[in-house]
Structures are given as structure tokens and as C-alpha cells.
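1. Just a sequence and a predicted model for now, questions to come.
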Amino acid sequence: MTQPLGVILAGGLATRMGGGDKGLLPLGHGTIMDQVIDRLAPQVNGLAINANGDPERFAPFGLPVLPDSVGQHPGPLAGVLAGLDWAAGEGAEAVVTVAADTPFFPCDLVPRLQLAAGDMAHPLALAATPRGTEETRSMSRDGLIRHPTFGLWPVALREDLRTALTGGLRKVVLWTEPHGGREALFDDGGDPFFNVNTPEDLEEARRRLEAQA
């Protein structure tokens, strides 16, 4: 399987943080986005940021900024589609997406997603953790919790996704399941997909980063 491109999903509204871009919040010697880029860049063949509004706020990162092509903030699938359209122009076969507010996701995310997809004609896989890490996430029938912003997505299905979004589909698993989407299990302990939703989460992220130093 060829190396995919990486897309950082930064299109959320951040309502619990008072609005703005959570990825631009300070963390360590830079921002949350810096942490995300440092983790994802070694795993992919190129990076872009999916975000709406003025792209200049992301200029310091020197990465392409991809706006949603579907309006009304339809959720992460719109960011996935923006990434797939970009990847198609780059001649890539797949993208891996991560969330811009999740600074500690696994450094082997991409190979484990690829391993889960195996020999699928159109590799499609979501990250998952065992029950108990965050009960509010999308729970699958076998008790795993899907993390729908962390996935491997095939460029070959981008027009199918565009049609689904135009038709009103918003929930990630309602699109992945009919296409045989698989799950990559991350059961190494802790909460590898801890994300910053509140000021308290940001303080926790700072504590975690200091503990890793």
C-alpha cells in the first residue's frame, strides 16, 4: 500500500472553548497544531489542513488549507471530502485524517490503519478503542468506540461521498459501514485520542506534555 497523504481536520466550531481554532491554542513550545503536525508528518507523504474561513491564520504552518466544498458545517465527512479532492489532484490513492485538537494520537496511527484495511480494494478504516475510554463516541456493535475523525479514506470513493453529503448524510459510520469500513483497534492503554474540548482539557494536555518531557 502506498504512503497516503495526511489531512488535519480543523473545521469544528469549538463552541465549548468559546469559538476559534482549538488547534491554534498554545501547548508546549508551540500550539496544539504543532504537536499534531509533528506526530502526523513522519507517517504520511504530505500534509494539508482542512479549515474554513480566512486561511491566513494557518500561514505559519506553510501547509495547503482546504475549505469544505459542502456548506452548513456538515461535520468531519466534509473535511474528508476536501482532503480526497486535494489528494486526487496530487495523484494520491488515499488520505489519513486526524483531528486538530488531539495532540497525543499514536505515532503509528497510519500503519495500523493500513494494516486494518488489509487487502481491501478501496482501503477504508477508522481508529477505535475499547469501551470505557470515552462513552460518548460512536459505539459499534462489538463494544468498540470509533473515532471518526481518525481514518484511512480511499480517493476512489470521493464521488460516492460527495453524493452522500449532498443528499444530507452526516454520520460517518452510516457511510463507512455500507462500504465495508473496518476498525483499527488501539488498546495500548490510556486514551490515545484525548482531545481538547474545554479549558480544563487544555490544562490536562499541558500536564501530559510536561510528564512526557
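-> Yep, it's here.

2. switch to C-alpha atoms for all contacts and neighbour counts from now on
-> OK.

3. Now do the strands in this structure.
-> Here the chain has its strands, by DSSP state E, at 5-9, 26-27, 30-31, 47-50, 65-66, 94-99, 125-130, 138-139, 144-154, 182-185.

4. mind checking which of these is nearest Leu169?
-> For Leu169, the closest of the strands of the chain is strand 144-154, at 14.3 Å, according to C-alpha to C-alpha.

5. I'd like to know which elements that closest one is packed against.
-> For strand 144-154, the packing partners by 3 or more C-alpha pairs under 8 Å, 6 or more residues apart in numbering; DSSP states H and E come out as helix 76-90, strand 94-99, helix 109-117, strand 125-130, strand 138-139.

6. want to compare, so here's the second one:
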Amino acid sequence: MTKPLGIILAGGLATRMGGGDKGLLQIGGQSLLNHVIDRLSPQVSGLALNANGDPERFAEITLPVIPDTIEGFAGPLAGVLAGLDWAAEQGADSIVTAAADTPFLPRDLVERLTAAAEGQTHPLVLATTPRTGDEALKSGGSKRVNRHPTFGLWPVALRNDLRAALNDGLRKVVLWTDQHDGREALFPAEPFDPFFNVNTPDDLALAEKLLEQA
């Protein structure tokens, strides 16, 4: 199977960080975004950044910057659609997405997602991690995994279906993936959750500490 294209999703509003681009915050002397690029780029055939607004603020990143292709802030699925539209222009069959504020994403992200898609007509897989401790207790055992909807393998063939769903008001990722028999790929969460994302100043301080274990 040909490597998919990679799309880094940086379209969030970052309200808990006071706005701005979380991906440009730094740990270990590098931006979160650069940490993501370092981990994802070897796994994909090409890489682009989904972000809205002035692309010049990402000039040092040297990646194509692609805005949402539907109007209004429609959440991560709008970024997925933008990535699928860009991939279609490149003649690609699929994309893998990752969030711009997750500096420890798995180095085998694409390998595990594509393995889980084996046999699917349209590969569609979301990343998951096991629920443990308090999380499992709070769910009453009804949910054994955490789904990470900004980390997934997505088929270009379904981009117009996704566009129609978004135009109809759909915003929740898993509602759309479940409609299309989406699968899940399980990732270990030890020594910590590889999908840990930076939402607050405290998260940023924690990420600095976790960097020593990554």
C-alpha cells in the first residue's frame, strides 16, 4: 500500500490557551508543531498543514498551508475535508491526520492505522487508547477505549459524502465514521498517552517534563 499523505490539523481556536496558535508554543526549544512534523513526516508520502487565517505566520514551517474548504468554523472534520480535497489534487487515495498540539504522537501511527484498515473498501480508522483507572470507573465499564478523532486514516473517495454531511450540520467525528463502518486502531498508553495534547498552560509545563521520557 502506498503511503498516505499527512495532514496536521491546526484549525482549533485554542480558547483555553487564550487564543492563538498552540502549535507554535515551544517545549525543548522546538515548537509543538515541529515535534509533530518530526514524528509524522517519515510515516507519510507528503505533508501539509490545515490552518485558517494568514498562512504567513507559519512561514518558517515550509509546509503547504491549506485552509478549510467550507465556510464557518466547523471543527476537526472541516480540516479533514480540506486535507482530503488537497489529497485529491495530488492524486492520493488517503490521508492520515494528526493534531498540531500533540508532540508525542506514535512513531508507528500510520503503520497501525493502515493495518487496522486491511480489507476495507474505503480505509477509515480512528486511533484509540485503553481507558484505565478513574476513566474506566467514570464510564461504568461501558467504554473501554478513548477515541482520538483528530488522529485517523481517511479515504479520499468519501470526501464529497463528508462535505455533504458538514453542510447538513454534522460536527461530531465519530457520528460520521460510524456511519461508514469506521474501525479503531488501539495504541498503548504507557508510559503516558501518546495523544496527550496541550490545551492549557499547565499542559505545556507537563509536556516539557514528558519530553524527557518521549
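-> Yep, it's here. No experiment lies behind these values; they were computed from the predicted model shown.

7. Could I get the strands of structure 1 in a markdown table, plus columns for distance to Thr176 of structure 1 and mean neighbour count?
-> Shown next, in a markdown table, are these (distance: least, C-alpha to C-alpha, whole Å; neighbours: other C-alpha atoms under 10 Å):
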| stretch | distance to Thr176 of structure 1 | mean neighbour count |
| --- | --- | --- |
| strand 5-9 | 18 | 28 |
| strand 26-27 | 33 | 16 |
| strand 30-31 | 31 | 14 |
| strand 47-50 | 20 | 25 |
| strand 65-66 | 22 | 24 |
| strand 94-99 | 14 | 28 |
| strand 125-130 | 8 | 25 |
| strand 138-139 | 13 | 18 |
| strand 144-154 | 9 | 25 |
| strand 182-185 | 8 | 22 |
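
8. follow-up on the earlier one: quick one: the helices and strands packed on strand 144-154 of structure 1 as a markdown table, columns for distance to Leu66 of structure 1 too.
-> Converted to a markdown table, these look like this (distance: least, C-alpha to C-alpha, whole Å):
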| stretch | distance to Leu66 of structure 1 |
| --- | --- |
| helix 76-90 | 6 |
| strand 94-99 | 13 |
| helix 109-117 | 21 |
| strand 125-130 | 21 |
| strand 138-139 | 26 |
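
9. out of the ones you listed, which comes closest to Pro148 of structure 1?
-> strand 125-130 (6.1 Å).

10. Next, the mean deviation of the closest one compared to structure 2.
-> Superposed on structure 2, strand 125-130 of structure 1 shows a mean distance to its aligned partners of 0.4 Å (mean C-alpha distance after the TM-score superposition for structure 1).

11. Tell me which other helices or strands that strand touches.
-> Identification of packing neighbours for strand 125-130 of structure 1 by 3+ C-alpha pairs under 8 Å, 6+ apart yields helix 109-117, strand 144-154, strand 182-185.

12. His29 of structure 1 is nearest to which of the helices and strands packed on strand 144-154 of structure 1?
-> Of all those, strand 94-99 sits nearest to His29 of structure 1, with 19.6 Å by C-alpha to C-alpha.

13. how far apart are that closest one and its match in structure 2?
-> Mean for strand 94-99 of structure 1 is 0.2 Å (mean C-alpha distance after the TM-score superposition for structure 1).

14. what does that strand rub up against?
-> For strand 94-99 of structure 1, the external contacting residues (C-alpha atoms under 8 Å, 6 or more residues apart in numbering) are 4-10, 44, 80, 83-84, 87, 110, 123, 149-155.

15. that older thread, Glu177 of structure 1: which of the helices and strands packed on strand 144-154 of structure 1 is closest?
-> Of all those, strand 125-130 sits nearest to Glu177 of structure 1, with 9.9 Å by C-alpha to C-alpha.

16. what's the residue closest to the geometric middle of structure 1?
-> Among the residues of structure 1, the one closest to the centroid is Val98, at 2.2 Å (C-alpha atoms, centre = their mean).

17. so what's the closest residue to that residue other than its chain neighbours up against?
-> Leaving out its chain neighbours, the residue that sits closest to Val98 of structure 1 by C-alpha to C-alpha, 6 or more residues apart in numbering is Phe150, at 4.7 Å. If a contact means C-alpha under 8 Å, 6+ apart, then Phe150 of structure 1 has 96-99, 126-127 as its contacts.

18. need those residues in CSV with distance to Glu183 of structure 1, can you?
-> Shown next, in CSV, are these (distance: C-alpha to C-alpha, whole Å):
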residue, distance to Glu183 of structure 1
Val96, 14
Thr97, 14
Val98, 15
Ala99, 17
Leu126, 5
Ala127, 6
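
19. Just name the closest of those residues to Arg39 of structure 1, please.
-> Using C-alpha to C-alpha, the contacts of Phe150 of structure 1 come closest to Arg39 of structure 1 at Val98, 10.2 Å.

20. Distance of that closest one relative to Thr149 of structure 1?
-> To Thr149 of structure 1, Val98 of structure 1 is 6 Å away according to C-alpha to C-alpha, to the nearest Å.

21. could I get the strands of structure 1 as a markdown table with distance to Pro199 of structure 1?
-> Formatted as a markdown table, the strands of structure 1 follow (distance: least, C-alpha to C-alpha, whole Å):
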| stretch | distance to Pro199 of structure 1 |
| --- | --- |
| strand 5-9 | 20 |
| strand 26-27 | 12 |
| strand 30-31 | 14 |
| strand 47-50 | 23 |
| strand 65-66 | 26 |
| strand 94-99 | 17 |
| strand 125-130 | 24 |
| strand 138-139 | 24 |
| strand 144-154 | 21 |
| strand 182-185 | 29 |
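
22. Of all those, which one comes closest to Thr198 of structure 1?
-> It's strand 26-27; of the strands of structure 1, that one is closest to Thr198 of structure 1 (C-alpha to C-alpha) at 13.5 Å.

23. All good on my end, thank you.
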